[in-house]
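# Next input, structure requested:
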Amino acid sequence: MDFQHTEDRRMLADSLNRFIVEQYGFDARNKIARSQEGFSRDMWRRFCELGIIGAFFDDSVGGFGGDGFDVSVVFEALGRGLVVEPFLDALIVGRALAHAGDEKQRALIAKMIEGDVIAAFAHDEPGSHYELARVNTRAARHGDGWTLNGVKSVVRQGEHADVLLVSARTSGGEDDEAGMSLFIVARDAQGVNVRGHRRIDGGRVADVSFDDVTLDADALVGNEGDAYATLTHAIGYGLVALASEAVGAMDVAKEHTLEYLRTRKQFGMPIGAFQALQHRMADVLLEIEQARSAAINAAAAVGEAGIERERALSAAKYSIGHIGARVAEESIQMHGGIGMTWELPLAHYAKRLVMIDHQLGDEDHHLARYVALARPITPNSYK
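A predicted model of the protein is given here:
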């Protein structure tokens, strides 16, 4: 496999990394993350002008990329800058619309690419425990349209999104894969109630309830009851994004820790000269490369279909979950008490790495999923 990015991807990565260093430094990022909105609309548009969202999609919907590695190169840079603007939701919502939406719905993608529309993905519910098919929100036929009722939790930027992509059950039982549907809902529609709160790693999320929300017939994305395949497709790209973002954050945590080991002195010498710390740092570097390999494998597989795609995605999410936690812990411990202080960037990278594990399924969930997807062993399995 060729691990080298194309020239276009390298140019995008260079432009994005340079912009983040020059315009989205640590102090500026923290001010944005702690603001009332939890992100900056001005910064959102400036990022979009660089072509970030356009890289997520192919030219059929107005983009210029769409490959797993296009997603990966963007989110690795966003992870290095701890960017809080809602690009993950733009990716997931856009991929769902590109996969199953009609012409009018797919037109929203172009508006997202331009930065004119902010979309939020409203799927998780209280007690869902990361299970993709566990949906209790209900949509019932009402004349030519629908009536939506239910609750969604931890909706990223749910307070300020223009539209929500909402999963709801139109038939079947709570855990049935069949019977799930997707709807585009205006955030300010009557009956949509939003209660926002801060995220521990910066930015804001919201709990969103739908009380007899009336939707037109064209709010339905794709065919009624067939949303599971669309969700699997879109969330797969979200897993690639999170794995790549984690690798970017790990690289920065590594760089900060190496710099600290070179400059912090004890007994008249840099603490990095002590063999015990050298061994620990070497282990961290090996773990980060393992996470990078898992992210590359996921990016290569996400455009395919079938069990091997899903196994590669779950393997990557499991890997970055437990490796991210170890990188966070070791980096903080090698910094000592200062590693936990608010003023030091490292503490924020550590929090982000821990929180990435809990998005779109934690390491326990994806380990169990990986095992469940394993092919049955047969007499010919080893041939």
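# C-alpha only now, for contacts and for neighbours.
Noted.
# May I have the residues that are in contact with the closest residue to Val163 other than its chain neighbours?
Excluding the flanking residues, the one nearest Val163 by CA to CA, 6 or more residues apart in numbering is Ala186, at 4.5 Å. With contacts defined as CA atoms under 8 Å, 6 or more residues apart in numbering, Ala186 is in contact with 162-164.
# Sitting in strands, which of these do you find?
Of the contacts of Ala186, the ones assigned to strands by DSSP state E are 163-164.
# now the helices for the chain?
Counting by DSSP state H, one finds helices in the chain at the ranges 7-23, 26-33, 41-49, 68-81, 87-100, 103-114, 227-263, 275-301, 307-335, 345-356, 363-372.
# Now the second one, please; I'll put the structures next to each other:
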Amino acid sequence: ASAEQKARIIPALAEGSLRLAFAHQERQARYDLEDVATTARKTADGFVLDGVKTVVLNADAAQILVVSARTSGERRDASGISLFLVPTDAPGLTLKTYPTQDGGRASDVTLANVTLPADALLGTLDAGLPVITQVVDAGIAAIAAEAVGLMEALQALTVDYLKTRKQFGTTIGSFQALQHKAVDMLVMLEQARSMELYATMMAQSDDAAERGPAISAAKVQVNRAARFVGQQAVQLHGGIGMTMEYLGAHYFRRLAMIELLFGDTAHHLRRVTEAGGLIDAA
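The predicted model follows:
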């Protein structure tokens, strides 16, 4: 960002008077960050943007969108992607907003001949992908930490339920089979916690080749743990575990969304495999 952009945006962000949203995902791209079909055509006075972004979190609450668009190259080229600051009230920009399963909000953003001045460019022309990758990796580390907190709360809630719910004249937590399931939940939680700490550490690395596989490995473990802990919590609670009146159901919904956010398990397994794993062959 330029000095002028930093002076204009950072203080307003810090005081809470300005909110931004990241508009990068596109329908055809799935989780591939380099797949960008939205275009930014250079003009004498700036740029004209055309395209559609999907599932932009909290776009309806933002005043400015950080939009990725292709300024050169083909749709799936790693180079040629640039970032732009786009006001949400810009002519030609429309939002289709809807609730998400975890109680949040997201929007599909349509850009139709959105005209921007030259100073709307954020960073270097055609060099946006490394920034996008680093930001998404940091986002994965953040939601991994959130997932661990959710799993910890859900596991504690489940154990407390096992200690109080009675059936056949005794608390169901006295049944050894259910104790085993609760222990399995704890094991998966602690494995996820370990990988989340690893992701937090690696998110600070400027080496994308080292950082990327590490973040993906953490996302795989956190995803697997989130699904296991969430499903076991529902099984051990019974029907109440899926009711909207119960806090555990909301934890489970958020874990299910985190599993898909910034890439599902299969995507990140592929990313680790393509990198040759986490440990270099001696």
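# which one in the second structure is aligned with the residue nearest to Val163 of the first structure?
In the second structure, the residue paired with Ala186 of the first structure according to TM-score structural alignment is Pro87.
# What separation do you get for its match and Val136 of the second structure?
According to CA to CA, to the nearest Å, Pro87 of the second structure stands 22 Å off from Val136 of the second structure.
# So what's the residue count around the residue nearest to Phe75 of the first structure when sequence neighbours are not counted?
Spatially, and ignoring its direct neighbours in sequence, Phe75 of the first structure is nearest to Glu245 (4.8 Å; CA to CA, 6+ apart). Burial measure for Glu245 of the first structure: 29 neighbouring residues, criterion other CA atoms under 10 Å.
# residue boundaries of the strands in the stretch 51-200 of the first structure?
Ranges of strands within the stretch 51-200 of the first structure are 119-122, 138-142, 145-156, 163-169, 180-186, 192-198, based on DSSP state E, counting those that start in this stretch.
# most tightly surrounded among the ones you listed?
Per-stretch averages of neighbours, counted by mean count of other CA atoms under 10 Å, single out strand 119-122 among the strands of the stretch 51-200 of the first structure, with a mean of 28.
# who touches that one?
Contacts of strand 119-122 of the first structure (CA under 8 Å, 6+ apart): 86, 89-90, 92-93, 112, 152-153, 155-158, 161-167.
# Include distance to Pro376 of the first structure when you put the strands of the stretch 51-200 of the first structure into CSV, please.
Output for the strands of the stretch 51-200 of the first structure, formatted as CSV (distance: least, CA to CA, whole Å):
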stretch, distance to Pro376 of the first structure
strand 119-122, 35
strand 138-142, 36
strand 145-156, 36
strand 163-169, 32
strand 180-186, 28
strand 192-198, 44
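# So what does Ile240 of the second structure match up with in the first structure?
Ile240 of the second structure maps onto Ile338 in the first structure, by TM-score structural alignment.
# Make sure its match is actually in contact with Leu344.
Yes - the pair Ile338 of the first structure / Leu344 is scored as a contact, 7.4 Å apart, by CA atoms under 8 Å.
# And the match of Ala186 of the first structure, how close does it get to Ala127 of the second structure?
The value you get for Pro87 of the second structure to Ala127 of the second structure, if CA to CA is used, is 21 Å.
# what lines up against the residue nearest to Phe75 of the first structure once you look at the second structure?
That one, Glu245 of the first structure, aligns with Glu146 by TM-score structural alignment.
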